[in-house]
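# any chance you can model this:
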Amino acid sequence: MTKATILVVDDDVANIEIMNAVLEDDYDVCFATTGEEAIDTARSVDPDLVLLDIMLPGLDGFEVCRQLKLDPVLADVPVIFMTGLGDTEDEMRGLALGAIDYVAKPIQPAVLRARVGNHVELKRLRDKLAELAVTDALTGLSNRRQLERTLEGEWVRLCRTGDWLSVIMLDIDFFKQFNDTYGHVAGDRCIVMIAASLNRALRRMTAVTARYGGEEFVCILPGADPATAKQVAEEIRRQVNALQIPHESSKVGPCVTVSIGVASARCTGETTPERWIAEADKQLYLSKVAGRDRSIATEFEVPCLG
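Got it, this is the predicted structure:
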């Protein structure tokens, strides 16, 4: 199991050395000595837990905690305050800001080790539950909820540079007839094999693949221009055809095939991420109308304001 990362924030070097000695065998430990450095380091290393002193030069621990909890990437990282103040009011203030625990100074190694261990394990469990909530149980791909989150995030990121974003949508041809002929167990097996073929086709790409619903899949290709996206779509089709899954009820051929729609455009603030899904869906429809077992792509234009 990969070691959890602990960020220790304290301006006292002696305290840092003590905590490092206590934790280094079980965790990857990094350090910051000011509030500003703590925020920068947290954004850089994405720690699993933060041990945060209240009294810091510059931003104090309370303000650091507040800013961490406002960051969507770091909001769920548990924060344990370290204090020698022994002040109930300070403890209540820290808990109100989102801290989960306190460790009193001077540091007691056994107490520190136990509390860090408990909260790291709780975070791992929460992370696992969060992963399950956005994963399709049958295929292990992202589910529709995660796809929509990822698409939104990539669109925001790519809008900063005006880079390309491509979306591929595909559907298993005559899948209802497949289920009717071979049964739902075979249908599930077919879906799993298609999902695996998508992973093979995209293994060299920075991409997210999701089961969109039933026998439909969507792939998000950040930075992929129209030519690249079309090549990926054809590779997906080739991988699926190579499976040679028998489908005697198909009107396309003797084996399972897929129809694919591809939509590409440069990201700007003048559209929405849902536009890519809508355009890819249109191309998927055209692919089916044209006879299935093919990919049809479009490079759509984003309207310019003013």
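
# can we go C-alpha only for contacts and neighbour counts from here?
OK.

# got the contact list for residue 57?
Applying Cα atoms under 8 Å, 6 or more residues apart in numbering to residue 57 gives the contacts 11, 34, 35.

# hang on, the first one packs against residue 35?
Put plainly, it is residue 11. No: in this structure residue 11 lies outside contact range of residue 35 using Cα atoms under 8 Å: 9.3 Å.

# so which of those two has more stuff around it?
residue 35 (26 against 17; other Cα atoms under 10 Å).

# do a quick rundown of the strands in the chain.
5-9, 28-32, 49-53, 79-83, 101-104, 164-172, 208-213, 216-222, 258-266, 295-299 (DSSP state E).

# and those strands: which comes nearest residue 122?
Closest approach to residue 122 among these (Cα to Cα): strand 49-53, 10.6 Å.

# can you give me the helices in the chain?
13-23, 35-45, 61-70, 88-97, 109-133, 144-159, 175-182, 184-201, 226-243, 274-289 (DSSP state H).

# to compare with the earlier structure, here is another sequence to fold:
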Amino acid sequence: MTLTDKQSVLIVDDEPGNIQLLAGLLRDECELCFATSGEEALEIARLVAPDLILLDVLMPSMDGFEVCRRLKADPSTHDIPVVFVTARGEVDDETRGLDAGGVDYIIKPVSLPVVRARVRVHLRLKRHEDRLRASALMDGLTGIANRRRFDEVLNVEWRRAWRSREPLSAILADVDLFKRYNDRYGHLEGDACLRRVAGALDGLARRPGDLAARYGGEEFVCLLPSTNLEGATALAERMRTAVLDLRLPHAGSTVGPWVTVSVGVATAVPADGLEAADLLRQADEMLYRAKRSGRNRVEAKPLEDASAVPAAAGGA
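Below is the predicted model of the structure:
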């Protein structure tokens, strides 16, 4: 969801009448989704990522306090604000809710104007926090995601791939002989070059789950959920070609007259003995294999177990 879209609220209550009451109150304020159990709430929260959750406490199987704790323990749902809406009005109950990670506690029977007002306040705060967060997770030079954003998404997607047993692929791309480019053309032109390269790579990471980021210096990374090695390698080759097609002069390059990138690709299905960092180490090894093999090329290899991951090589 973009910051200009209508915000969304997940209402969680095992009593349909309570859901209908809150839905009638809020349907003109935001997009709504519903859950009638804690387990269903957790699943919907991961899939939909609502901007706010209105959560009952008294539910069978899993109460609202436990639901909130699990939401806050999951990186993919940790930042969703939770407002308890419940008949449990003791001080100890409210304390438990706030300690579990809730941002507010509304006691039933509710005052409808108060609920509407509080929902508006929390949605405004969430939108403001999302803007700040988006700014903090963007690379200031290139305008694409930064290393911090990539690391967060990698951890989330690794866990998701673990649950689904689907492949997760990573692409590492490095501008060839970029120090020579800076030395010859100056840092301002170097910055402009990185912006053009970032735009070319980001433009090819088109699926909703794909993420292109600046990894550091002249190095870029792309994360591709539910993508096997063949698909990731094909995209990496398109990225390599897209940078070459920019026709950015590089008179100091020994590869050719234009700016080029070397690219490494790795794919893994998460399993025992593997970590997300192993995927990146494998992509890094493939990147430096591409450089050692003459640059301006793609090298790829699947990751099968942690013992197969070599130490990262150095190079330029």
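
# what is in contact with residue 11 and residue 35 of the first structure at once?
Listed as contacting both residue 11 of the first structure and residue 35 by Cα under 8 Å, 6+ apart are 56, 57.

# give the contact list for residue 273 of the first structure.
Residue 273 of the first structure touches 151, 152, 155, counting by Cα under 8 Å, 6+ apart.

# what does residue 137 of the first structure correspond to in the second structure?
By TM-score structural alignment, residue 137 of the first structure lines up with residue 140 in the second structure.

# with residue 65 of the first structure instead?
Match for residue 65 of the first structure (TM-score structural alignment): residue 68.

# tally of neighbours for its match?
Neighbour tally, residue 68 of the second structure, other Cα under 10 Å: 29.

# my guess is it contacts residue 103. True?
No: in this structure, residue 68 of the second structure is not within contact of residue 103 by Cα under 8 Å, at 10.5 Å.

# now do the shared contacts for these two.
With Cα under 8 Å, 6+ apart as the test, residue 68 of the second structure and residue 103 both reach residue 82.

# about what we covered before: turn the contacts of residue 273 of the first structure into a markdown table, columns for neighbour count and distance to residue 40 of the first structure.
A markdown table is the format used below for the contacts of residue 273 of the first structure (neighbours: other Cα atoms under 10 Å; distance: Cα to Cα, whole Å):
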| residue | neighbour count | distance to residue 40 of the first structure |
| --- | --- | --- |
| 151 | 23 | 26 |
| 152 | 14 | 24 |
| 155 | 25 | 24 |
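
# go through the residues you listed one by one and say which ones hold in the second structure.
Comparing the contacts of residue 273 of the first structure with the second structure on both residues aligned by TM-score structural alignment, their matches' Cα atoms under 8 Å, the contacts found in both are 151, 152, 155.

# residue contacts, the second one?
For residue 152 of the first structure, the residues meeting the contact criterion (Cα under 8 Å, 6+ apart) are residue 273.

# relative to residue 159 of the first structure, how far out is it?
11 Å (Cα to Cα, to the nearest Å).

# what do you get for the first one?
Separation of residue 151 of the first structure from residue 159 of the first structure (Cα to Cα): 12 Å.

# one step back: nearest to residue 5 of the first structure, of the helices of the first structure?
So among those, helix 35-45 is nearest, using Cα to Cα, at 8.0 Å.
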